[in-house]
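Visitor: this is the structure alone, sequence omitted:
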């Protein structure tokens, strides 16, 4: 949705949604919400434990419920989890309730950025490349479907990447300040 008072950040694992999202929130004076952190806060355990106990299906139900709640807040920057776009209802909510920024990265960039990361349950195991490629085939078209703006990844520091995003967002986002009421 453009114009909007909300900015939503989507993209694959390792795209920088949380790191860039925090900087964008500070720049635009918006409260920052990381959807995975909200899930952890509500459950009292980390995402990996939710996956272990409830499986991916249980995690996705929790994710959808919190995405609905968080995306209703006016004037928020929400960084979603990489798989939040899998549910059609989540894609609809994101597209209707905010300006959607897609941080797009290559498989190579993901592998480089996630080389030491052991916390992501869907990347557990040996062949990360194959898993990331399979996720990209399914999720890439879904990101594209709802994105108002796509920003390709680059080999740069988070600060430089955030500044590049701000420059592009400023040219495209018709920001409405918190004069809107929460979406139905």
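Guide: In hand now; what should we look at? These figures come from a predicted structure and were not determined experimentally.
Visitor: CA atoms for contacts and neighbours, from now on please.
Guide: Fine.
Visitor: can you list contacts of the longest helix along the chain?
Guide: Ranked by number of residues, the top helix in the chain under DSSP state H is helix 47-71. Applying Cα atoms under 8 Å, 6 or more residues apart in numbering, the contact partners of helix 47-71 are 6, 33, 35-36, 38-40, 43, 78, 80, 84, 87, 89-90, 93-94, 97-98, 119-121.
Visitor: let's see it at 7 Å
Guide: Residues outside helix 47-71 that contact it (Cα atoms under 7 Å, 6 or more residues apart in numbering): 35, 36, 39, 40, 84, 90, 93, 94, 97, 119, 120, 121.
Visitor: the structure to be compared is supplied as follows:
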């Protein structure tokens, strides 16, 4: 098996990818990237604006370019957007360039974590229904590419971060 040096965080919105990624970055002294933030930085506008102007397809094209660019790096932690895994090509890319960690969470937790965030274009109306639909569609794809799955419900950031590090040590002999 090829040695995997990057840590890739996948999961639904509100699962803690960015928060856990930042903590891992500090604990492991690795560079952290958030694909959504990188898209906003590159375009100079927020994601909801891109969705409004270009639709989801336009956003996914931008996301694919960013993912391809970031996954060429070595020794990074990458938090992906919730829908990043929609394309098989991107799922394959993520699988080969790092250890993929699926941060799994319930719809209830997602609702509580995203309730006050108006930057989530897919949650502007009927949040519960949308999250259920996205869960049914995407959870099998997260599971498909996951090397490690960690449930984040009712867990503190430090606890999840510690679990990730311990599993990486045990399973991949990293750190």
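Guide: Nice, thanks for sending it over. Please read these numbers as outputs of a predicted model, since none were measured by experiment.
Visitor: average offset between the longest helix of structure 1 and structure 2?
Guide: Compared with structure 2 after fitting, helix 47-71 of structure 1 has a mean deviation of 0.5 Å; criterion: mean Cα distance after the TM-score superposition for structure 1.
Visitor: give me the buried stretch members for that helix, please.
Guide: 47-51, 59-60, 62-64, 66-68, 70-71 (16 or more other Cα atoms under 10 Å).
Visitor: what is the nearest of those residues to residue 169 of structure 1?
Guide: residue 71 (19.0 Å; Cα to Cα).
Visitor: before we move on, back to that, now the next helix or strand after the longest helix of structure 1: which residue numbers in structure 2?
Guide: Heading C-terminal from helix 47-71 of structure 1, the first helix or strand you meet, by DSSP states H and E, is strand 77-79. Using TM-score structural alignment, strand 77-79 of structure 1 lines up with residues 77-79 of structure 2.
Visitor: tell me how far that stretch is from the chain's mean position?
Guide: 7 Å (Cα atoms, centre = their mean, to the nearest Å).
Visitor: just stretch 53-72 of structure 2 next, same as before
Guide: 14 Å.
Visitor: hang on, residue 151 of structure 1 is in a strand, isn't it?
Guide: Yes - per DSSP: H, G, I helix; E, B strand; the rest coil, residue 151 of structure 1 lies within a strand segment.
Visitor: what residues are up against it?
Guide: 102, 103, 104, 165 are the contacts of residue 151 of structure 1 under Cα under 7 Å, 6+ apart.
Visitor: ok, and what's touching the match of strand 77-79 of structure 1?
Guide: 6-10, 17-18, 21, 25, 30-35.
Visitor: quick one: the helices in structure 1?
Guide: Using DSSP H, helices in structure 1 cover 17-28, 35-43, 47-71, 88-97, 107-113, 128-146, 158-172.
Visitor: put together CSV for these, with distance to residue 152 of structure 1 on each row.
Guide: Converted to CSV, those look like this (distance: least, Cα to Cα, whole Å):
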stretch, distance to residue 152 of structure 1
helix 17-28, 13
helix 35-43, 22
helix 47-71, 24
helix 88-97, 20
helix 107-113, 11
helix 128-146, 12
helix 158-172, 10
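Visitor: would you mind measuring from residue 154 of structure 2 to residue 102 of structure 2?
Guide: 16 Å (Cα to Cα, to the nearest Å).
Visitor: the two - which one has more neighbours?
Guide: residue 102 (26 against 9; other Cα atoms under 10 Å).
Visitor: aligned partner of the more buried one in structure 1?
Guide: Using TM-score structural alignment, residue 102 of structure 2 pairs with residue 102 in structure 1.
Visitor: so what's that match up against?
Guide: 9, 10, 11, 143, 147, 149, 150, 151.
Visitor: ok, the first one - how many residues close by?
Guide: Applying other Cα under 10 Å, we find 27 other residues in the vicinity of residue 9 of structure 1.
Visitor: any idea how far it is from residue 131 of structure 1?
Guide: 22 Å.
Visitor: much appreciated, bye for now.
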